[in-house]
Every structure is written in structure tokens, then in C-alpha cells.
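Enquirer: Got a predicted structure here, sequence first:
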Amino acid sequence: MKTEAIRPARIDFSDGAAPVSMDFGDVYHTRTGALPQARHVFLGGNGLPERWRGRRRFVILETGFGLGNNFLATWQAWREDVQRCGQLVFLSIEKHPPTRDDLRRAHAHSPLQAQADALVSAWPALTPNLHSLDFEGGQVRLLLALGDVADWLRELVASVDAFYLDGFAPAKNPAMWDRRLFKALARLAAPEATAASWTIARPVRDGLHEAGFVVNLAPGLPPKPEMTVARYAPAFTPRRAPSRLTTHDPPTDALVVGAGLAGAWAAHALAREGVACTVIDRHASPGAETSGNPAGLFHGVVTPDDGAHARFNRAAALFAQRALAPLMDSVPGRMEGLLRLHPEGGGVAAMQAQLARLGLPAEHVQALDAAAASTLAGVPLGSPAWFYPGGGWISPAALTQALLQGIPLAAPHQVQALRPHGLRWQALDERGHVIAEAAVVVLANAADALRLLDHPAWPVQRIRGQITLLHTDAPLPRLPLAGAGYAIALGQERLLCGATNQPEDAEPLVREADHRSNLAQLARLLGTEITPRGELTGRVGWRFSAGDRLPVLGPVPATLPENTRLDQPRFVPRRPGLYTLTALGSRGITWAPLAAQALAAWITGAPIPLEATLLDVVDVARFTSRAARRSAGGR
């Protein structure tokens, strides 16, 4: 999806009863009140709360978030309903979202003050992403898509139970009500999905009818005499891509092989979705391999073209910031910002121009000259830097242990093979004994996943990395630094730096030459040599990385029958119940939370918190599709 800079809403609050959009010249809600309109039109018009009762999950899609009143009213109705669904997922699209200050102003006197305050507190940086905001411990999830509705309806991967068709009047904002958009709604509609809108405009009703909805008029909220209600009842059901099918009958249990960052986040995400997990690892405790390093970084990425790599990294960094924040009190680490040095040339003016062109807000990333970067770092730096206010460092070993609290760990066990057993999978040890079995297996065991899958031809490699830990009397940076290597001050005059990058190097012992290489890299990063005090210590680990520098996740491709369409990952057939999450490279802390949540949603049928085009670029089946396209091109 081609992204555009998000332009915040311009709101006139001079009429306290009815805020006005200065961009569209229309009110955000009727003078009768935003909450009465939400309850009558959108909740009542979709048969809520009755329709969500007894459901494990209920999914709503709104076509205009506005000031968030429909979401708040729906959340409150869910809270008050003793028979509520287990999880409420609210997808909403907004091209011109309010700023945090305007959102706070809009809800300064809200009758739903607790929920409004929570929404304001969680309000994301206004970047063109699908932002996942959890409330009520994840039982209420807001997936907020910032950008044009026509773009986002093609990108959402979800099965929707109810549609809130909101937005400014068709005469004021005709693009919001284009007939082609209703066909996109039909693609997302679950069986018996409903829709409601305050408008009865003929093009809206005709568009719904042509998309397969049975359309009726119902009593409106005064002063409007009527409103539109609809039920999805198509003459035929549109076919969905095999790998993107969703279901309301998720598995009850899962095995996760690997207790590093990938496995810990996968098990954590599945458990939050109600799936009972058992984690299997060949070591006695979690995070014993590369995830056992004392510290690692998390931050975003800026590139000139804002391509798929940058967009995934930004989405992952924003998600990681939200996911890690509640853990920072109990896990060693700091989330006070990170500096990524930018010595490539062009200077800070070119960096700032790039941010302006991409429209990335200062809340997410800033371009600083060397003096400003040095002030933040507390040490002299010789180049400008990208500053990520939500970046930082954390102990991956302690993080994995925190994520696996309460989740059974079968260890130490080496999974020698996997065996299908009816509709379930069994993990076998070296003697062929069953370690455990479940409906789903997630292979999160880095390079060893390839062995268990009989060595598929994926372009991935194992990369050795040695870190160096030193004591020094030199001033230490107040913030973690990244660029050509990294530097993290761990306190007590300790500095962590590294790491080497040595593909297919199997040496497990710490090498003095690699310490020297890390110190030289540190000197280039800081612009000065650091004199260690005492003996250098270090650790060796292996990263598993794909050639395109993106993670590998999703259902494992199946043996392919002839004449199967393979040109896109979503069309590749999959092996039922078998998934992978691997190849996190050097960005495991940043990537794993979002990748794991996307995988958990894929497994359980929840809306996936990643747009379809980005899902394609991280989907394990991308390798199959690329091979198929190369083969077709050669004929």
C-alpha cells in the first residue's frame, strides 16, 4: 500500500454541542449528542448488544473514527453487558484523525470519562499505520487504520460482524460513500453481518444492495425520521484466499517450539487469545541462546522511499513500544529514547526534509544535528542522528522469562521430529517418544525449524554475533546508541557493545579478535576510543536472518498440487495446524511482539494487526511465490 502523510483534523470547537470539521464543513455528530446517536444508530441498528452475547469474539468495522464517540459508546455497552462477548475488536478507519490535544478537548466533559481518558492516554503517533490499542487487558481492542478508507478497506484482513457506516454527509465527503467501497465491505463481511448508518441517501442504499446486503429503513434518531440498516445476504459468497481464511472456532491448545524471544512472544500472544500453550525448549530455562544477551535495542527505521521494509519496521516499533511499556517496571531496561547515528552525508537539513516529506511526527522520530544529539546522549557525537523517543533497550533474557510466566515449559527437550496425529500434531524426542501434542505447532526455534520442516529452500542464513561487555572510567552515553554497531550503558560503569556479523561462522568460543573489532566499531560510533578497565567479557550467539531482512512467519506451505496459483503468498496452500515464526535477525526485540500478535490472530481467526501488503512481505509463503514467478518468467 502506498502511504501518504497523515494530516490531522482541523476542528472548530466554538460550538460546544457540535464540533465542526473545518476540512469538510460538517458537524462531527448531531446536536442531539454523540453518544445518543451512537447508541441508537450504530449499536441499535446492528442489534447490539444482543448479537454479541455468547460469542467468543465480535468484530466491528467503522468507516470513520471521527472523535471516537462510537467506539466509546460501544466499549461502555460491552462493559455494562453481563453476557458480553469474550473479546470486542473494533476496527476503525480515519483519514484525518484528531491530535491528542484535540481528542482530549473533545472529551473534556465526557459522560464516559474513564474510557475517554484511557483512549487519550493510548492515542498513537499519527503515522499511516494500523495501530493496535488494547484496553481491558486485551478484551477490548481498537485497531485504528490511519489513512484513506479506499486504501484501507483493501488492506484489512478480518471477518467483520457489524459495520458502522459513519462519516461526514455524502454531499460533503462523497469519497467516503463511493459505491466501490461497499464491495470491499462485502469482502470483509462474516455470514449474517449487519450494517447501519444515519444516512438514507439513495447511493448508499443502492451501493449496499449491489454488494449483497438486504437494505431497509428504520426509525432514525430525531430530528432524522429514518436511518439505514442492512444485513449481508449475498446471492453467492466471494472466495477468499486460502491462507487468509478466518474462523470463529480457533484451536484450544498449541505447542510452541523454542523459548527465545520469538517463542515467548508467540506463546504470550496465543495465551492472550485464549489458547492454552506449552513451550518446548532444548535448554532448561528460557532465553538460553541469543535471547540470553544482557541487553538489546528496539527502535524504528526511516528510509527515503518509505517502502515495505520501513513501513513494517515502523509498525513493529510502534507496537513494541506499547507492548514493552507495561513490562519496564519489572524487566531491566529503559524506554527513554534511542539515537541512531546518521553519518552517511547530507546533514541534518536533508534528514529533516525527508521527515517532512514522509510526514512522520516528532512523537515517533526526530532528526537532530550533532550538537542536539550530543546533548541528549551526554557525550560528544560527531554526526547527526535520528532520535526515536519510544526506543530504548531491554534485557531479552528477563523479557522472555516475564512473558512465559504461567505458561508451561517442557524443558530440556530436543524436538527431533513432528508427527501428524489425526487433526493434531505430536512433538517427538530423540527416542521417538511423544513430548507433547496439540492442535497447532508454532516453530519458533530459529534455524532448527528448517530441520524439522525437512530443509525447505528458504533464503535464510545463520549469522554469528559476539558481544563485548567492558568496564570503563570514560563517560557513558545516557541513551543507547545505534548505527555502525551499538552501545548500551548498563550502569555501574559497564558498557555493552557489538555485535559482530559473521555469516555461517560456527565458532562457539569468544574470540579476542572479535573483542578488538567491537571496540573499533565502538570508537567509530562515539568518535573516540574507549579505554576498558580490567578484563573484557563477551558472549556468542547466532542470529537467523532472511535475505530480504524481514521476519518469516505464517502457516507453513504445503506440497503444491499442479496448476495451483502461486504468484502471491496469500494463494499458496498451507499445512493445517503448522506455523512458523523465525528469522528475526538482529531486530528480535522490535519485531517479535507484532509478528507474534499477527501470527496469533492468523491462528485464531482474529483481525490481523498488519495490512495485507505487509503481511505478504513477511509471510513465509513469499519464498514459494517468488520461486513461482521466477519460473514463470523463465518460460
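Expert: Thanks, I have it. Numbers count the residues shown, from 1 in each chain.
Enquirer: use CA for all of it now, contacts and neighbours both
Expert: OK.
Enquirer: residues making contact with stretch 368-388?
Expert: Where contact means C-alpha atoms under 8 Å, 6 or more residues apart in numbering, the residues beyond stretch 368-388 that reach it are 299-300, 337-343, 347-348, 364-367, 475-480, 526-527.
Enquirer: Next: stretch 446-464.
Expert: Where contact means C-alpha under 8 Å, 6+ apart, the residues beyond stretch 446-464 that reach it are 258, 416-418, 443, 500-507, 540-547, 580, 582-583, 623.
Enquirer: now swap in stretch 121-141 and tell me
Expert: Residues from elsewhere that reach stretch 121-141 (C-alpha under 8 Å, 6+ apart): 3-6, 8, 75, 86-90, 97, 99-100, 118, 142-147, 272, 311, 315, 318-319, 359-361, 363-364, 609-611.
Enquirer: In this structure F168 contacts T30, no?
Expert: No. When contacts are counted by C-alpha atoms under 8 Å, F168 is not listed as touching T30 (11.0 Å).
Enquirer: Which strand runs longest in the protein?
Expert: Using DSSP state E to assign secondary structure, the strand with the most residues in the chain is strand 532-546.
Enquirer: Neighbour count: F168 and T30, which is higher?
Expert: The residue with more neighbours, out of F168 and T30 and counting by other C-alpha atoms under 10 Å, is F168; that gives 20 against 17.
Enquirer: Take this one as well and set it beside the first:
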Amino acid sequence: MKTAPITPGRLAFSPEGVPLAPEFGDVYHPAAGALQQAHHVFLGGNRLPSRWGGRKCFVILETGFGLGNNFLATWDAWRRDPQRCERLVFVSIEKHPLTRVDLGRAHAASPLPELARALVSAWPLPTPNLHPITFDDGRVQLLLGFGDVALLLPRLVASVDAFFLDGFAPARNPEMWEPRRLQRLGRLAAPGATAATWSAARVVRDALSAAGFTVETTAGTGGKRDITVARFAPRHIAASPPGGWQAHDAASREALVIGAGLAGCAAAWALSQQGWRCQVLDRALEPADVTSGNPAGLFHGSFHRDDGPHARTLRAAALATERLAGAWIAQGRIAGQLAGCLRLESRWDDDAARAALAAQQIAPGYVDWMDRATASERSGLALPSGAWSYPGGGWLAPRDYARTLLAHADAGFRGGVDVAGIERRGSLWRALDARRQVIAEAPVLVLANGLGAKGLLGAGRNAALWPLTAVRGQISSLAVDALPGPLPCPRLPVAGGGYVLPPTGGRLIFGATSQPDDTDPALRDADHRLNLQQLAGLSGGDADAWSALPWRGRVGWRAVTSDRLPLIGAVPDLEALDSASRADQPRFVPRQRDARGGLYVFTGLGSRGITWAALGGQLLASWISGAPCPLEADLRDALDPARYALPRWRSDS
């Protein structure tokens, strides 16, 4: 999908104080008040809060977030309802989101000040992404989609219980109400879904009817004589594709996760956000003691000229990491720094880099270009080239991060457990030891054990599905007080031909080597010398001057896929694939999952485990729980392990 730049909305006020949108020549809400309209039209028109009573999860989709008053009114109603659902998910699309400053102005006198402040504080950068945000300890989840409804609506993956059809008047914003777009709502509607809108225009009612809704008009409010309400009652319900989107109906909502590194701990955290309990197994005695046990690592997004799947998924992942890990760094829960990160780029000159940024119109605050002099001054190093600057990037201790994720999950941990095999018996997936004895079992099994997942998933024909390569990496560190002369100690992480982090724990950490299919666990002087050369290239220092200093190091192995993107999702069923007629895209590939449970993978994070963890966990949890997907459908496909089950996708990778 070609992304379009996000143009923030402008905010003005009428003499009476009613908020206006100058681009559309319309008001954001009637003079009678936004909350009155929200309660009468959207909550009342969808028979809320009564319909969400007793539900595990209730999903609302809104077209037109505007000032967020419908969300605030719904959140407030949920809070005040003693029969409320366990989790409320509010998905909303907005083509012209306000800036955080203007959103704060709009809610300066909000009748719901606590909720409004929380919304303004969590307001994301206006980048063309889906932005998952959580409130009330994850029980209220806001999924904001910034972009044109024509582009985003077909790419949402969700099962929606109620639709809030909002937006400026059809005469002023016809694209929002275009019949073909409204007819797509039927694809997203859950059984018994409802819809409501303040518009009683014939074109809106006809489009809802064509989407499978039974449509009625009822009394309006705020100067509107009639409003439209509807109930999803299609004459025909299409069968779900083999890789379709449905939640498991296992009453226990229990999952077994193999692997307690960043991936496994993030999986447990994200599943807990959806009301699932996990048991996490690892062959190490403590969580995050293998590759995720490095003392520190960096994280940042990515910028590509064409903004393809790599750039878009990494942007979403980096923003998710900034939201989650940034808060824990600020609270002192994990060691780290969120003050920016530089990625050197020697292939582009200043003019070309700035022209590419201008062409994409990426929101300020996500990525910028720094010329060599500015980047050197900012980092405190004599850098060899200009650099991409990621203000939301930084570094952290991955072991701290993984263990904090696990501590925030409803999960139990068992270390010192070596899983030698897996099997399914009835409705349960089992982890087995070397004697084929059952270690643990659950309806859902997640393989988040890096390279070990490939061995558990089988050889032979299955091997083609898992193009994972073991890449050895050795990092080095030197005591800061032992360095001679000017210290090459950066103020923020710098990467490109190696990386170096700001001093942590009195040591300068740098590296790393990248050696495919190298199984040597020993620290090697030759690798340390290579790391020193990379450090010298980044800092303008002298590698020979440091070569005799006492050093430390650590070796680990990264699981890297052939297309450098993770494998996240349900495991394909190759036998069923042989007879599948629609399997021309990953989403149509049959899976080893059904209503009772399933088998999933979360691996292949490569050298970006810190960056991928939070979003990857949320994506995996959406697969398992049926919650709305935090990525657009084409990006979900790009990370889907089934992409390697299709010859066309394998040949294109």
C-alpha cells in the first residue's frame, strides 16, 4: 500500500466557543455539546452500554475521530457501568488528526478532565500508522488509524460489534460517506453488530442496506430531526477463508509460551493485555539469559525512500517501543535512555536525504536528517558522515525490558526446562521432554524460542517454511576510566558499520560482529579487534591505541529470516494447503489452529529484538485473541509465517 503523508487538522473556534474545522467549513460538534451527541446518537443508537454487559471484549469502530469526544464519552460510560465488558477496544480513523497542542486546547474545559488529560498525554505522532494506545491498565484500548478512510478501512483486520459513523457532513466531506466505502463495513461486522450516525441522508441509509444492515431512522438531537440506526442482518454470510480471523473459544484462555527472551516475554505481556494467562518455559534458569541477556542494545525506526513494508512495519514497531519502554525508562524500571539515536548514512548527501524526507512529509519527531557537523556535535563523536536522527529512539537493557514485560503479564515462569518436542492431543498442545513426557500443555502454544522454533516445527517439507539463519554476534566493552586520551563516549547511540552506546555501568559497549552459520561460543580476540575498528570508524579514534586494554565481551546468536522480517502468526497447515484453492496470499493459507486452540510462532527478530518486541507481541495476541490487528492487513501479511508457504512469495523475498 502506498502511504500518503498526514496533514494535521486545523482548529478554530466560533464566537460562541464551538470548535471549527476551517478546511471543511464545518463544526466538530453541534452547539448543544459533543457529549450530548455522543450519548444520544452513538451510545444510544448502538444500545450501549447494555450490549457490552458481561462480554469479554467489545469492539467499536469509528469513522472520524475528530476531537475524540465520542471516545471519551464511551470510555466514561464504560467506567461507570458495573456490568461493563472486561475489555473495550475503540478503533478510530482520522485523516487530519490535530496536533497535541490543538487537542489540548480543544479539551481545555472538558467535562471529563481526567480522561481528556490522559488522551492528550498519550496522543501519538501524526504518522501514517495504526497507533495502539492503552488506558486503565490495558482494559481500554484505543487503536488510532491516521490516514484516508478509503485506504485504511479495507486494510483493517477486526471483528466489530458497533460502528460510530461520524465525520463532517456528506456535502462537505463526501469521501467519508462514499457508498462503496460504507458497504465495506459488512466485511468487518461481527454477528449482531449495530451502527449509528447522526446523518439521515438517503445515500448513507442505502449504503448501509447494501452492506447487510437493516436500517431505521429515529429521533435526533442537537437540531437534527432524525438519526440513522442499523443492525447487521445479512441475507448471506460468506465463509471465512482458511486463515480467517476468529478468536479461540477456549474458556480457559490459557497459552503455553516456549522461550523467555524478548519475544516470549512480550508475547506473555500482550496476551495478558487481552485477558489471557500464560505459562512461559525456558531452558535457561532465568528469563532473558541467552541472546536477550546482552547488557544493552539500541532501538530505532527506519526510513526508506519508497516507504515499503520494512520501513512501515519498523516505524510502527519503533513507535510502540517508544510508548511502552519509554515510560518504563522514565519510571526507572529499566536501565536505558530515550534521548534519540543516530543511524549513519554515507550513501546519501545532505540534499538527497532532505529531498527524500520532504517528498514523504514524515511527521517531525519521528525522523530527521543531520549533516555530518550537526550529527557529530549532537553525538559528541567525530562521525564520518551525516545521519538519520530518530528522536524517539535510544538504548535499553534488554534483560530488564524482557523481565519487566514478564512482570506485567499474567504469567508463570519455569526455567531450566528443555523442550525437545511438541504435539497436539485433542484440544491441547503439549510441550514434551526428550523422553516424550509432557512438560506442560494448553489450548494455545507459542514458539518464541528463536532458532529453537525451527527444530520443534519439523524438518523435511516443513523446513522450507522456516528460512531462519543463525547469525553469531560478539559485542565488546571497555571500562570508561581505562580509555586513554579523549574518550569516544557518545551522548546517544550511534549505529552504522557497527554501533556504540553511551557509557552504562561504567563501560563503553560497542560492536557487533555478524557471522552467519558460525557456532563458536568462545570470545575471540579477532572479533574484538573488528569491533575496535568499527568503534574507531564511528568515533574518529585509534583502534590500535585501545587494542591492549582489558576488555570484556559476550556472544549470542540471532535468528534472521531471508527477508529480514520476523515470523509472527499461526503456523501453516501444509496438508490442508495442498487442497486450498484461494491460497494466493498468506492470509488465505490454512493454519494449525481452530476454535479450540492453535500453534503459533514469534521468532526471526534478528538484530532488532528490542524494536520488534512490543508490536510483535501485540500482533501475536491479536492473532490468538481475535482482537483488532495493530497493523494493516498488508503489513500483517508481510510478517505472516505463511508467506514462505507460497512459491510466489518465496521467490519474491
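Expert: The structure has been received and is ready for your questions. Quick caveat, the model's predicted, so the values are computed rather than measured.
Enquirer: Any idea what the TM-score comes out to?
Expert: Comparison of the two superposed chains (TM-score structural alignment, normalised by the length of structure 1) gives a TM-score of 0.97, and 630 aligned residues with a C-alpha RMSD of 1.6 Å.
Enquirer: hmm, which of the contacts of stretch 368-388 of structure 1 are the buried ones?
Expert: When neighbours are counted using 16 or more other C-alpha atoms under 10 Å, those contain these buried positions: 299-300, 337-343, 347-348, 364-367, 476-480, 526.
Enquirer: Which residue in structure 1 aligns with L619 of structure 2?
Expert: For L619 of structure 2, the aligned position in structure 1 is occupied by A598, per TM-score structural alignment.
Enquirer: how close does that match sit to K224 of structure 1?
Expert: When C-alpha to C-alpha, to the nearest Å is the yardstick, A598 of structure 1 and K224 of structure 1 sit 41 Å from each other.
Enquirer: if we can go back for a sec, so the match of L619 of structure 2 makes contact with I608?
Expert: Yes. The pair A598 of structure 1 and I608 passes the contact test of C-alpha under 8 Å, sitting 5.3 Å apart.
Enquirer: Just want to know which of those two has more residues nearby.
Expert: Legend: neighbour count by other C-alpha under 10 Å for A598 of structure 1 and I608, higher for I608 (26 against 22).
Enquirer: Quick check: the more buried one touching A601?
Expert: Yes. The pair I608 of structure 1 / A601 is scored as a contact, 5.3 Å apart, by C-alpha under 8 Å.
Enquirer: who's in contact with G167 of structure 2?
Expert: 63-66, 173, 176.
Enquirer: on that earlier part again, list of residues touching the host helix or strand of the match of L619 of structure 2?
Expert: Assessed by DSSP states H and E, A598 of structure 1 sits inside helix 588-604. Residues outside helix 588-604 of structure 1 that contact it (C-alpha under 8 Å, 6+ apart) are 244, 246-251, 261-262, 265-266, 269-270, 273, 296-300, 313, 315-317, 319-320, 323, 396, 551, 553-554, 581, 584, 606-610.
Enquirer: Go through those residues and flag which are in helices.
Expert: Applying DSSP state H to these, the entries found in helices are 261-262, 265-266, 269-270, 313, 315-317, 319-320, 323, 396.
Enquirer: Spell out the residue ranges of the helices in the stretch 351-500 of structure 1.
Expert: Applying DSSP state H, counting those that start in this stretch to the stretch 351-500 of structure 1 gives helices spanning 370-377, 396-403, 448-452.
Enquirer: Figure out which of these is closest to F42 of structure 1.
Expert: Nearest to F42 of structure 1, of all these, is helix 396-403, at 37.5 Å by C-alpha to C-alpha.
Enquirer: How far off centre is the closest one?
Expert: For helix 396-403 of structure 1, the separation from the chain centroid amounts to 19 Å (computed by C-alpha atoms, centre = their mean, to the nearest Å).
Enquirer: tell me, it lands on which residues of structure 2?
Expert: Using TM-score structural alignment, helix 396-403 of structure 1 corresponds to residues 398-405 of structure 2.
Enquirer: Give me the mean distance between the matching stretch and structure 1.
Expert: Taking mean C-alpha distance after the TM-score superposition for structure 1, the mean distance separating stretch 398-405 of structure 2 from the aligned residues in structure 1 is 1.7 Å.
Enquirer: Show me what that stretch is in contact with.
Expert: Counting contacts by C-alpha under 8 Å, 6+ apart, the residues outside stretch 398-405 of structure 2 that touch it are 260-262, 265-266, 268-269, 287-289, 292-297, 325, 333-335, 610.
Enquirer: and what of stretch 39-51 of structure 1?
Expert: With contacts defined as C-alpha under 8 Å, 6+ apart, stretch 39-51 of structure 1 is touched by 70, 73-74, 77-78, 81, 84, 162-164, 194-198, 220-221, 227-229.
Enquirer: how about A546 of structure 1, what's its partner in structure 2?
Expert: Using TM-score structural alignment, A546 of structure 1 pairs with T561 in structure 2.
Enquirer: thought Y28 of structure 2 was touching P22?
Expert: No. Assessed by C-alpha under 8 Å, Y28 of structure 2 is found out of contact with P22, at 10.2 Å.
Enquirer: Out of those two, name the residue with the larger neighbour count.
Expert: When neighbours are counted by other C-alpha under 10 Å, Y28 comes out ahead of the other of Y28 of structure 2 and P22, with 24 against 13.
Enquirer: Can you give me the distance of that one to Q37 of structure 2?
Expert: Using C-alpha to C-alpha, we find Y28 of structure 2 at a distance of 11 Å from Q37 of structure 2.
Enquirer: which neighbours do these two share?
Expert: With C-alpha under 8 Å, 6+ apart as the test, Y28 of structure 2 and Q37 reach no residue in common.
Enquirer: how about the strands of the stretch 301-450 of structure 1, start to end?
Expert: When assigned using DSSP state E, counting those that start in this stretch, the strands of the stretch 301-450 of structure 1 occupy the ranges 333-334, 338-341, 366-368, 385-388, 392-394, 409-410, 417-421, 424-428, 434-438, 440-443.
Enquirer: Of the ones you listed, which is nearest R55 of structure 1?
Expert: Distances from R55 of structure 1 to each of the strands of the stretch 301-450 of structure 1 were compared using C-alpha to C-alpha; the shortest belongs to strand 440-443, at 22.1 Å.
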